[in-house]
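> Sequence unavailable; structure follows:
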């Protein structure tokens, strides 16, 4: 089963490995559905991806609040 995706917005780079893979937060439409926020590793050409998580806008806001309340 082919998964289609369109990166609508590259929001931010979290980290980059020595091999060039980048952990990024993007806004992505998966299989022509409504866009969601997506955090995962991407190959340098964005053709391959690692496992990640997708979040709705409300879930991303909750995650932001949780992170802001952490004592780092």
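Received, thanks. What you see is a predicted model; the values in this text were computed from it and never measured.

> all contacts plus neighbour counts: C-alpha atoms, from now on.
Will do.

> So in the protein, which strand runs the longest?
Scanning the chain for the longest strand, with DSSP state E as the assignment, gives strand 5-16.

> try this one side by side with the last:
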């Protein structure tokens, strides 16, 4: 399946604010797509499901937390 064939269902975090400073994600076969919510026709990043799972695990483990934030 190519990006052109896919009809992704985009979603934002329930924690995203009204200001629109967030990203949207969509699941497609064997990948997760990520885009800027303010630019729905702009570039899309594609991550393999294993890479995405590792990224989410890192977030939950605090690997990307800024000191003092």
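Nice, I can see it. Values in this document were obtained by computation on a predicted structure and should not be read as measured data.

> picking that back up, list the helices and strands the longest strand of the first structure packs on?
Judged by 3 or more C-alpha pairs under 8 Å, 6 or more residues apart in numbering; DSSP states H and E, strand 5-16 of the first structure is in contact with strand 22-30.

> what's downstream of the strand it packs on, the next helix or strand?
strand 36-42 (DSSP states H and E).

> Remind me what that next one packs against, helices and strands.
Packing partners of strand 36-42 of the first structure (3+ C-alpha pairs under 8 Å, 6+ apart): strand 22-30, strand 49-55, helix 57-68.

> Can you mark which positions in the shortest one are buried?
Neighbour-count burial for strand 49-55 of the first structure flags 54, 55 (criterion: 16 or more other C-alpha atoms under 10 Å).

> Stretch 55-65 of the first structure too?
residue 55.

> give me the stretch of the second structure that that stretch matches.
Mapping stretch 55-65 of the first structure onto the second structure (TM-score structural alignment) gives residues 47-57.

> And the matching stretch against the first structure, how far off on average?
Stretch 47-57 of the second structure: mean distance to aligned residues in the first structure after superposition is 1.0 Å, counting by mean C-alpha distance after the TM-score superposition for the first structure.
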